[in-house]
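Enquirer: next comes the sequence, and after it the predicted model I'd like to discuss.
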Amino acid sequence: MGKEHHYHSRIVWTGAGETGTKTYKSYGRDYTMEMDGKVPILGSSDPSFGGDPTRHNPEDILVASASACHMLWYLHLCAVGGVTVLDYVDDAEGVMDEGDKNAPGRFTKIVLRPRITITADSDPDKATELHHPASEKCFIANSLNFEVAHEPTIIVAEG
């Protein structure tokens, strides 16, 4: 076993209103995510489940976490592997099956679709190949029980 790192967060429900959870529609889904020393994140449930569409929901945050973790490992591997990345934008997508009475809902897949711009003197094949070890090293992807696929596009900057 390797070195352990501990992460702490506090979720504070702010949607009790006057009646709390008296009925399914009587309470708000809003909450605040707090981590010591960091800006709070305003959260709610997905609008499909009565949430505020202007706030982050757990599903969005899960997809963004997988995307960010992959990106950070990828950038590390590029930096130590001689690939100079100039730009990285990922339009990631998560697929969630809501389930039914016989099966609980769950995510079935996340697809990362990063568009990466590299310098002209960097190897585009290596830039593509480095997604595999980045995927293998990503702490978030390794913790999930579904596929995190990647469909990168490599753009070579001119001159």
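Expert: Thanks, I have the structure now. These numbers were taken from a predicted model, which means no experiment stands behind them.
Enquirer: make it CA atoms for all contacts and neighbour counts henceforth
Expert: Fine.
Enquirer: can you give me the strands for this protein?
Expert: Here the chain has its strands, by DSSP state E, at 10-13, 31-34, 41-43, 85-90, 93-97, 106-112, 114-118, 147-150, 153-156.
Enquirer: how far does the first one sit from the chain's center?
Expert: When distances are taken as CA atoms, centre = their mean, to the nearest Å, strand 10-13 is centred 20 Å away from the chain's centroid.
Enquirer: so what does it touch, helix or strand wise?
Expert: strand 31-34 (3 or more CA pairs under 8 Å, 6 or more residues apart in numbering; DSSP states H and E).
Enquirer: the shortest one too?
Expert: Judged by 3+ CA pairs under 8 Å, 6+ apart, strand 41-43 is in contact with strand 31-34.
Enquirer: so what touches the strand it packs on?
Expert: Strand 31-34 is contacted from outside by 9-15, 40-44, using CA atoms under 8 Å, 6 or more residues apart in numbering.
Enquirer: closest to Thr128 out of the strands of the chain?
Expert: strand 153-156 (6.9 Å; CA to CA).
Enquirer: if we can go back for a sec, quick one: closest of the strands of the chain to His56.
Expert: Nearest of those (CA to CA): strand 41-43, 4.6 Å.
Enquirer: alongside the first one, take a look at this:
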Amino acid sequence: MSKSHRYEVSVTWTGNTGTGTSGYRDYSRAHDVTAAGKEPIAGSADPTFRGDPARWNPEELLLTALSQCHMLSFLHECARAKVVVTAYSDQPTGTMTTTADGSGSFDEVVLHPRVALADPSQAGLLDELHERAHKVCFIANSVNFPVRHEPRP
């Protein structure tokens, strides 16, 4: 049985410096991402595209969504398998290629999860649990590029 889930956010450009988009260099890429009951996320473009390096850019947020989804799916699979995780961290990396016409796309994202277990003798189960998590990750199933995971000790 399938269920439909709806999500809603608001993205508001805050970068009008007085002349709107009168020229490529005449406006800020600043924007706010909000959702009911949540703190706003300060967004911008990547600094390569005249963005503010102090703000989150869409490319970083895509990596974040993939990492979060894998982590949450992995923790769920561990709980189902009676594998007690005591710590988890990830430092995902992504490669994006732009083209001469200004478009671009991600080539791949690699997750680098580090996991600590209550019972280190269960470490042999982690590869299979990461694979299961990858298969059920909503976000990884929604992108058109490879998402790999290379666990780190």
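Expert: Nice, thanks for sending it over. Remember, predicted model here, so these are calculated numbers, not experimental data.
Enquirer: related to what we said a few turns ago, of the contacts of strand 31-34 of structure 1, closest to Ile118 of structure 1?
Expert: For those, the nearest to Ile118 of structure 1 is Ile41 (32.4 Å; CA to CA).
Enquirer: could you find the closest non-adjacent residue to that closest one?
Expert: Excluding the flanking residues, the one nearest Ile41 of structure 1 by CA to CA, 6 or more residues apart in numbering is Met33, at 5.0 Å.
Enquirer: now do Val63 of structure 1
Expert: Gly94 (5.8 Å).
Enquirer: which helix of structure 2 spans the most residues?
Expert: Across structure 2, the longest stretch assigned as helix under DSSP state H is helix 58-80.
Enquirer: contacts for that one?
Expert: Looking at helix 58-80 of structure 2 with CA under 8 Å, 6+ apart, the contacting residues turn out to be 43-46, 84-85, 88, 90, 92-94, 109, 111, 129-130, 132-134, 136-140.
Enquirer: ok, and for it, which residues are buried?
Expert: Within helix 58-80 of structure 2, the residues scored as buried using 16 or more other CA atoms under 10 Å are 59, 62-64, 66-71, 73-78.
Enquirer: mean shift between it and structure 1?
Expert: Compared with structure 1 after fitting, helix 58-80 of structure 2 deviates on average by 0.3 Å (mean CA distance after the TM-score superposition for structure 1).
Enquirer: gap between that helix and the chain center?
Expert: That offset, for helix 58-80 of structure 2, works out to 8 Å (CA atoms, centre = their mean).
Enquirer: are any of the contacts of helix 58-80 of structure 2 buried, and which?
Expert: 43-46, 84-85, 90, 92, 109, 111, 129-130, 132-134, 137, 139-140.
Enquirer: sorry, back to before: turn the contacts of strand 31-34 of structure 1 into JSON lines, columns for distance to Arg106 of structure 1.
Expert: Compiled in JSON lines, these are given as follows (distance: CA to CA, whole Å):
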{"residue": "Ser9", "distance to Arg106 of structure 1": "23"}
{"residue": "Arg10", "distance to Arg106 of structure 1": "23"}
{"residue": "Ile11", "distance to Arg106 of structure 1": "21"}
{"residue": "Val12", "distance to Arg106 of structure 1": "24"}
{"residue": "Trp13", "distance to Arg106 of structure 1": "23"}
{"residue": "Thr14", "distance to Arg106 of structure 1": "26"}
{"residue": "Gly15", "distance to Arg106 of structure 1": "25"}
{"residue": "Pro40", "distance to Arg106 of structure 1": "26"}
{"residue": "Ile41", "distance to Arg106 of structure 1": "23"}
{"residue": "Leu42", "distance to Arg106 of structure 1": "23"}
{"residue": "Gly43", "distance to Arg106 of structure 1": "19"}
{"residue": "Ser44", "distance to Arg106 of structure 1": "18"}
